[in-house]
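> Next come a sequence and a model predicted from it.
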Amino acid sequence: MTEGSNLSRAKLSTRLAFIAAGFGVACWAPLVPFAKTRCHLGDDTMGLVLLLLGAGSIVAMPLAANLCARFSSKPVVLSGGVGLALILPLLSIVSSPIALGVALFAFGASLGSLDVAMNLHAVDVERISEKPLMSGFHALFSIGGFLGSGVVTAFLSRGIAPSSSTIFSSILLVSLIVVALPRMLSNREREKQPLFAIPRGVVLVIAIVAAISFLVEGALLDWSALLLVGEHLVSTAHGGVGYMLFSIAMTFSRFAGDSIVARFGNRIVLTSGGVIALLGLCGLLLAPVAWIGLVSFVFVGLGAANIVPILFRLAGTQHAMPKGLAVAALTTAGYAGMLTGPAAIGFLSKGIGLHNAFWFLVALLACVPLFAKYVTVENAD
């Protein structure tokens, strides 16, 4: 088999892994109301239980990076993907808060392991290809998310039981992993790595920028509808339109992102993307009418879309730390940002109001273009 054929197979395997990860985690979203009712949980308790998903991811990521270095990404993708598929049906039947919490922690650990392994594989595939591919890979995660939530929602809307819906979804998920595995590269590291290392140098800054990016996205997910409704820009029934436009714009921009990076380079795209997202967020907060606020979501999505893929590329090519530890640090910081973002906005909104709390996001997002030159200095185009 030719080298070009092996590379094409490796690209396909990476795309399938990203679709599988997005599909698996999105299958859980439509099940949340059922789990809440079945376990007799209030909103506050359910919020605490949901944090265990993120906690499981954060705990598993450093271990996953170490295992990838020792054994390659392939067994970690297998265990993470199969773990998601096995635990997903459990999430549809557990009936106690403790059981739900344990299942969510294990689900998060599987997701975190898969996330680290597929991104490490993506870094190596992109390096061998000698052209940008990361944005396209991350776009397929979003596509997988649309498919996962869509499939489960379609089953549930037809009266099919959650347990049956998740079993079918798990079969699809395992099928994606099984097709991907034989095509993956053997990307084990020759040098042994520590289980955990504190981010340092450029990796620390990359992790901070990742945390900011994920934090902003998490805050938009949980609070943007309330902001639009609270500012009397849209009705309650249309509160979710803003985040929908943000997601569509982000997916579209990621599909175009690789060609844009190939033409202009990491630094320019990272800087301009941060500025565009920043202007979009300011436009949202200053919007006098609905259409300006909604268009602002599009700008935020277009600008923010390629920030995280570029950060993964930079983490995989820097020289301050082993790439596995750097990718794990980025992913861990990102998940931590997504977990803490909504809580931080909620805390601030109690004291200064939701509108003013969103200006906190503006201040954080301004760090992206400010740090762009530093994080790309070792990868100057």
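Received, thanks.

> From now on I want contacts and neighbour counts done on CA atoms only, so please keep to that.
OK.

> any idea which helix or strand carries Arg190?
Arg190 is part of no helix or strand when elements are defined by DSSP states H and E.

> Use this one as the comparison:
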Amino acid sequence: MSSFNSQRLALSVFFFLSGFNFASWTSRIPTIKAALHLNEAELGTILLAMPISSLIGLPLSGWLVSKFETRIPLTVGFLLNSLCISFIGLATTPLALIMALFLFSLSMRVYNISINTQAINLQKQHAKKFIGSFHGLWSTGGIAGVGFTTLLVSLEVTIIPHLIMVSAISLAATLFYFRNLVRGDQAPASDKKGWVKPDAYILYLGLLVFFAAVCEGGMFDWSGIYFQQVIGEDIFTAGYLIFMTCMAISRFGSDKIIDRLGMPTTYVLSGLLISSGIGLAVLFPSFWPAMVGFSMVGFGAAAVIPMTYTLAGASKTYSPGIAISVIVTFGIVGMLIGPPMIGYLAHAFNLKVSFVAFAVSGLMLLPISKLFFRMRGQASQ
């Protein structure tokens, strides 16, 4: 196998594992909520451990990706993340769960920058676009994680053996595939800064990722509870599964969709699909309308993050590693602020009303993308 192919395969495995790990624990949130006797506000407060940890890890992850080859923080981050999956399953008190989620988010913060920097560097070696397929594999891993959870829930397998199995799979794969990751991609000496103030170009892209990630993060953590409490389904992973499936299908075709429609149109279409899908699920809270609505959200959210990472990699101001570090910060904060926000809104009003926040986030993609492309057009004149 050529070096390029082996690197692409290894990176594909890590994208898949990232989605698998994340979906495995988030699809168990209804189980955790019931076991610890948490209300929506208490669950939202516990989930705040993740954005706080992500922000604390910001200078560390930025320093690591500028100091070392990205395969080093990627591997270390994945190993710690894999162990934290078990810690989440073993948590028997809210404090233990907060600590486990804190470490889980910190490790995810470290490897997220590295994995996307590797993807951009690998893309630069090949004329044909394939970066969207990596994010498709993340979603495919999420489908596998939700599907695995659904199977174990139906078999009445408890959360502890479930998440320990996930940890073991991820640890073994990480140790086997890390040797084939891209090497020699340290930032140039003139660009060894752990954090930079984003210019207008990066700031607009960061906001696009933020609002897309609010939708994604909220859907990951609350779709199961929505189907359990609002829709009244015993197999509460159904909505999560259809959301992840449609996101994966769309991401595998996102490169062709973007080439055909153009990025400006794709952003607009994405925002409209997200807001319309949420509106359908909220206005008609029964099984099939919610399934169709969640499908629309999956299709709408799919292209935004990989498309925005590609634009970030084309920054003329920062190296890909630094640009992705800033963009990923917006994305992780958005993905991890969404869930606690929904918890507080659900406690103050109700869960159905709280989902309107996702529709608003989807609509925000329209004006921000318009401002970005207008600014980019003026800069190129």
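Received the coordinates, thanks. Note that this is a predicted model, so its numbers are computed, not measured.

> helices or strands next to the longest helix seen in structure 1 in the packing?
Longest helix in structure 1 by number of residues (criterion: DSSP state H): helix 97-129. Judged by 3 or more C-alpha pairs under 8 Å, 6 or more residues apart in numbering; DSSP states H and E, helix 97-129 of structure 1 is in contact with helix 3-28, helix 43-71, helix 73-91, helix 134-157, helix 307-317, helix 323-352.

> Make a markdown table out of these and add distance to Glu378 of structure 1 and mean neighbour count.
Formatted as a markdown table, these follow (distance: least, C-alpha to C-alpha, whole Å; neighbours: other C-alpha atoms under 10 Å):
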| stretch | distance to Glu378 of structure 1 | mean neighbour count |
| --- | --- | --- |
| helix 3-28 | 26 | 22 |
| helix 43-71 | 22 | 20 |
| helix 73-91 | 25 | 23 |
| helix 134-157 | 18 | 21 |
| helix 307-317 | 8 | 25 |
| helix 323-352 | 14 | 22 |
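
> on that earlier part again, now do the longest helix of structure 1 against helix 73-91, angle only.
Between the axes of helix 97-129 of structure 1 and helix 73-91, defined by axes from the mean of the first three to the mean of the last three C-alpha atoms, to 10 degrees, the angle is 150 degrees.

> Report the distance from helix 97-129 of structure 1 to the chain centre.
10 Å (C-alpha atoms, centre = their mean, to the nearest Å).

> in it, what counts as buried?
97, 100-126 (16 or more other C-alpha atoms under 10 Å).

> Helix or strand: which one has Ile225 of structure 2?
Element membership for Ile225 of structure 2, per DSSP H and E: helix 200-229.

> what's the mean deviation for that helix versus structure 1?
Compared with structure 1 after fitting, helix 200-229 of structure 2 has a mean deviation of 3.3 Å; criterion: mean C-alpha distance after the TM-score superposition for structure 1.

> Which elements pack onto the following helix or strand past that helix?
Using DSSP H and E, the next helix or strand after helix 200-229 of structure 2 towards the C-terminus is helix 238-252. Other helices and strands packing on helix 238-252 of structure 2, by 3+ C-alpha pairs under 8 Å, 6+ apart, are helix 131-154, helix 200-229, helix 287-302.

> go with 6 Å
helix 131-154, helix 287-302 (3 or more C-alpha pairs under 6 Å, 6 or more residues apart in numbering; DSSP states H and E).

> how close does the last one sit to structure 1?
Put plainly, it is helix 287-302 of structure 2. Per aligned residue, helix 287-302 of structure 2 averages 3.0 Å (mean C-alpha distance after the TM-score superposition for structure 1).

> neighbouring contacts of that helix?
By C-alpha atoms under 6 Å, 6 or more residues apart in numbering, the residues outside helix 287-302 of structure 2 that reach it are 239, 242-243, 246-247, 250-251, 270, 273-274, 277-278, 280-281.

> what do you get if the cut-off is 8 Å, keeping everything else the same?
For helix 287-302 of structure 2, contacts defined as C-alpha atoms under 8 Å, 6 or more residues apart in numbering pick out 212, 215-216, 231, 233, 238-240, 242-251, 254, 269-282, 284.

> Just the buried residues of these.
The buried subset of these - by 16+ other C-alpha under 10 Å - is 212, 215-216, 231, 233, 238-240, 242-251, 254, 269-282.

> Can you find the partner of Pro320 of structure 2 in structure 1?
Counting by TM-score structural alignment, Pro320 of structure 2 corresponds to Lys323 in structure 1.
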